[in-house]
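**Q** mind looking at a prediction? Sequence and model below.
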Amino acid sequence: MVENQPIGVFDSGYGGLTVLREIVQKLPQYDYVYLGDNARTPYGTRSFETVYHYTLECVRHLFDRGCRLVILACNTASAKALRNIQQLDLPTLAPGLDGPGLDGPNRRVLGVIRPTTEVIGNYTKTGQVGILATRGTVSSESYVVEIEKFFPELRVFQEACPMWVPLVENGEYDRPGADYFVRQHLDRLLAQSPDIDTLLLACTHYPLLVNKIRQYVPAETTILSQGGIVADSLADYLLRHPEIERQCSQHGQRTFLTTDSTADFDRQATVFYGEAVRSDMLVL
């Protein structure tokens, strides 16, 4: 048995740190390994095949580090890679690669889309919700399909916001330069229906823009970030799956990995994670 079996959290870059922050606040006792594929970000503009290949490679690495459970804290990876990994790869992973008992069927990979779509209908009064996301997530139609399963009566409107991630990563999220692009995409979304009363920030970078977003939507609009929702869903999942929960080590340890510059990662992580981190570089 591998002694250290952390929960893995994967993202294409920094955004997943906003999810990890909420998970750690909710479940501080567990060990976590965060992997940001910063060398190959952004994922949002890449093909389904490329995102799947990159995501699977990173998931395999987290498995190699002893993770039994991996969270894809990235909407694009959840939209373009999760289903294939769950259905095609987990059942065929050769047992014993990482030690006794670490075979594919005993591993789990979860995403951020399903937890959100399971509850989004509870927040709207008009039955009309707006999805703000990357082009890759919007084009996948993942949110439209998943919301239909849980709340078929809802009307779902989407808007791709390709400039929002660069704004955040270049430190412009709270500066006047962000206003034009924030307002542009919100106006386009609300032009689809004035009755949208719930907005989902379906990219883990977007919570850093929430103060700007609030300036350009009606005051009564509900704005949902995914971190808290995913944290609650993970807590519930571990409660319902004690066989997985028992295998997650509990030493309160945090490990941060990046496929690019550790100095850049550590600097940006302070913004996304809310506290200083020290990362190690991973060469894939």
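**A** Everything's here; your move. Numbers count the residues shown, from 1 in each chain.

**Q** from here on, just use CA atoms for contacts and neighbour counts.
**A** Will do.

**Q** state the distance from the residue positioned nearest the centre of the chain to F10.
**A** Taking CA atoms, centre = their mean, the centroid of the chain lies closest to A73, which sits 2.4 Å from it. According to CA to CA, to the nearest Å, A73 and F10 sit 6 Å apart.

**Q** overlap in contacts of those two?
**A** G16 (CA atoms under 8 Å, 6 or more residues apart in numbering).

**Q** before we move on, back to that, surely the residue nearest to the centre of the chain and Y14 touch.
**A** No - under the criterion of CA atoms under 8 Å, A73 is not in contact with Y14, lying 9.9 Å apart.

**Q** neighbours of R107, how many?
**A** For R107, the neighbour count with other CA atoms under 10 Å is 18.

**Q** please read the previous query as pertaining to T222.
**A** Counted with other CA under 10 Å, T222 comes out at 17.

**Q** and if you look at the one 10 residues further on?
**A** For D232, the count of nearby residues is 15 (other CA under 10 Å).

**Q** who are the contact partners of it?
**A** D232 neighbours (CA under 8 Å, 6+ apart): 23, 26.

**Q** go again using 10 Å as the cut-off
**A** Going by CA atoms under 10 Å, 6 or more residues apart in numbering, D232 touches 22-23, 26-27, 115.

**Q** next structured bit after the helix of greatest length in the chain?
**A** Ranked by number of residues, the top helix in the chain under DSSP state H is helix 48-64. Note on helix 48-64: by DSSP states H and E, the next helix or strand toward the C-terminus is strand 69-72.

**Q** how near is the residue nearest to the centre of the chain to G274?
**A** Taking CA to CA, one finds A73 at 17 Å from G274.

**Q** related to what we said a few turns ago, identify the contacts common to A73 and Y14.
**A** 34-36, 204.

**Q** the structure to be compared is supplied as follows:
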Amino acid sequence: MTAKGPIGIFDSGIGGLTVFRSIVEKLPAYDYLYLGDNGRAPYGNRSFNTIHQYTWECVQWMFAQGCPLIILACNTASAKALRTIQQNDLPTTHPDKRVLGVIRPTAEVIGDYTKTRHIGVLGTNGTVQSGSYLLEIEHFFPDLKVHQQACPLWVPLIESGDYKNEGADYFVKQYLDELMAQSNDIDTILLACTHYPLLQGKIKAHLPSHIKVVGQGDIVAQSLADYLHRHPEMEQRLAQDRSRQFFTTMDNTAEFDKHASEFFGSIIKSTFTDVRQC
């Protein structure tokens, strides 16, 4: 009988912990392994090939730790690496394992939040330039008008912890103004980066009160629950001892733990790993 393993949660940094927190709240019984590739973050401005290489190295490392199912809790990796991994890499190397992303689950429901049928999407350069949200949302809600805005300085501000400072408000307002200048009809804004929920308070402060700000954590958690219900053969391969493991490619694990604990909502103790050795 095949040994059961944890669900893997991957992000280029610590933003994926906001999704991980929602998943644990929704599905607390399972074992989880989180990997943040902080040593090479941020991914947002890197090329398709580099993001695929980094993501695939991390995925293979997580497979080696026993994860039969991995969630790419990173919009940039989901936009630039997921399709290649699913269509090219897995069938030839790990046909019995699965890797899922965060873009499709979000695209499947985002149209339910808007009345004007105009939505804004805030993301990294990589996510915006990939056009993934435009394609996925068009598939599920062809009547929606999607307005995108890249926010290249937000992830560095969040990863450094400077997002709490008053100076961060300037950059929050700058990108929101650029987004809202695209249309007066926007009534829903999607935070298409798992880092951005930590800026949600500042974001809402610079927007009219009628505009909804939608994060991805609860959406992805519900999608995972639905996936496991539809795929009992995968659900049976998952350990359920409520174990939580945290790994980072940043050699300063104390720095990672300090910031990551804020994202996850409880104290984190991580272990350094070099995924390139896998």
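**A** That came through fine. Please read all numbers here as calculations on a predicted model, not as lab measurements.

**Q** in stretch 85-98 of structure 2, which residues are buried?
**A** Burial within stretch 85-98 of structure 2, assessed by neighbour count using 16 or more other CA atoms under 10 Å, is assigned to 85-86, 90, 98.

**Q** endpoint to endpoint, that stretch covers what distance?
**A** First-to-last distance for stretch 85-98 of structure 2 - CA to CA - comes to 10 Å.

**Q** what stretch of structure 1 does stretch 98-117 of structure 2 fall on?
**A** Counting by TM-score structural alignment, stretch 98-117 of structure 2 pairs with residues 108-127 of structure 1.

**Q** which of the residues in that stretch are buried?
**A** Result for stretch 108-127 of structure 1 [16+ other CA under 10 Å]: buried residues 108-118, 120-121, 123-124, 127.

**Q** quick one: which of these is nearest to D280 of structure 1?
**A** Proximity of these to D280 of structure 1 (CA to CA) peaks at V109, which lies at 23.0 Å.

**Q** quick one: what helix or strand has that closest one in it?
**A** Counting by DSSP H and E, the element that carries V109 of structure 1 is strand 108-110.

**Q** right, and the helix or strand after that strand?
**A** helix 113-117.

**Q** contacts for that next one?
**A** Helix 113-117 of structure 1 is contacted by residues 72-79, 82, 137, 142-151, 200, 202, 224-234 when judged by CA under 10 Å, 6+ apart.

**Q** that one vs structure 2 - mean distance after superposition?
**A** For helix 113-117 of structure 1, the mean deviation from structure 2 after alignment is 0.3 Å (mean CA distance after the TM-score superposition for structure 1).

**Q** now that helix, how far from the centre of its chain.
**A** Distance of helix 113-117 of structure 1 from the chain centroid (CA atoms, centre = their mean, to the nearest Å) equals 10 Å.

**Q** what about the closest residue to the residue nearest to the centre of structure 1 other than its chain neighbours, how many residues nearby?
**A** Nearest residue to A73 of structure 1, sequence neighbours excluded (CA to CA, 6 or more residues apart in numbering): G16, at 4.8 Å. For G16 of structure 1, the neighbour count with other CA under 10 Å is 28.

**Q** quick one: the helices in the stretch 51-200 of structure 2, in order.
**A** Listed in chain order, the helices of the stretch 51-200 of structure 2 (DSSP state H, counting those that start in this stretch) span 75-80, 82-84, 90-93, 103-109, 125-130, 132-140, 154-160, 168-180, 200-205.

**Q** which residues of structure 1 does the last one align to?
**A** Read that as helix 200-205 of structure 2. So helix 200-205 of structure 2 sits over residues 210-215 in structure 1, by TM-score structural alignment.

**Q** and what of the second one?
**A** Under TM-score structural alignment, the counterpart of helix 82-84 of structure 2 in structure 1 spans residues 82-84.

**Q** mean deviation of the matching stretch from structure 2?
**A** After superposition onto structure 2, stretch 82-84 of structure 1 sits on average 0.1 Å from its aligned residues (mean CA distance after the TM-score superposition for structure 1).

**Q** which residues touch that stretch?
**A** If you take CA under 10 Å, 6+ apart as the criterion, stretch 82-84 of structure 1 is touched by 51-52, 55-56, 71-72, 75-78, 88-90, 109-113.

**Q** picking up where we left off before, now the match of stretch 98-117 of structure 2, how far from the centre of its chain.
**A** 13 Å.

**Q** what's the answer for stretch 144-151 of structure 2, then?
**A** Remark: stretch 144-151 of structure 2 is offset 17 Å from the chain centroid, using CA atoms, centre = their mean.

**Q** got the buried residues for it?
**A** By neighbour count on 16+ other CA under 10 Å, the buried set for stretch 144-151 of structure 2 is 144-151.

**Q** can you give me the end-to-end span of stretch 236-250 of structure 1?
**A** The first residue of stretch 236-250 of structure 1 is 17 Å away from its last residue (CA to CA).

**Q** ok, the counterpart of D179 of structure 1 in structure 2 - contacts?
**A** Under the alignment (TM-score structural alignment), D179 of structure 1 pairs with D169 of structure 2. By CA under 10 Å, 6+ apart, the residues touching D169 of structure 2 are 163, 199, 202-203, 205-206.

**Q** repeat that with 7 Å
**A** D169 of structure 2 makes contact with K202, according to CA atoms under 7 Å, 6 or more residues apart in numbering.

**Q** separate out the buried members of the contacts of D232 of structure 1.
**A** Using 16+ other CA under 10 Å, the buried members of those are 22-23, 27, 115.

**Q** count the residues that sit near A29 of structure 2.
**A** 14.

**Q** give me the three-state assignment for it.
**A** coil (DSSP: H, G, I helix; E, B strand; the rest coil).

**Q** close enough to count as contact, the residue nearest to A73 of structure 1 and L72?
**A** No - using CA atoms under 7 Å, G16 of structure 1 is not in contact with L72, being 8.2 Å away.

**Q** what touches both of the two?
**A** Joint contacts of G16 of structure 1 and L72 (CA under 7 Å, 6+ apart) are F10.

**Q** in structure 2, what residues pair with stretch 143-154 of structure 1?
**A** Under TM-score structural alignment, the match for stretch 143-154 of structure 1 is residues 133-144.

**Q** identify each buried residue in the matching stretch, please.
**A** 133-134, 136-138, 141, 144.

**Q** got the residue ranges for the strands in the stretch 151-284 of structure 1?
**A** For the stretch 151-284 of structure 1, the strands defined by DSSP state E, counting those that start in this stretch cover 155-160, 198-201, 222-224, 254-258, 279-281.
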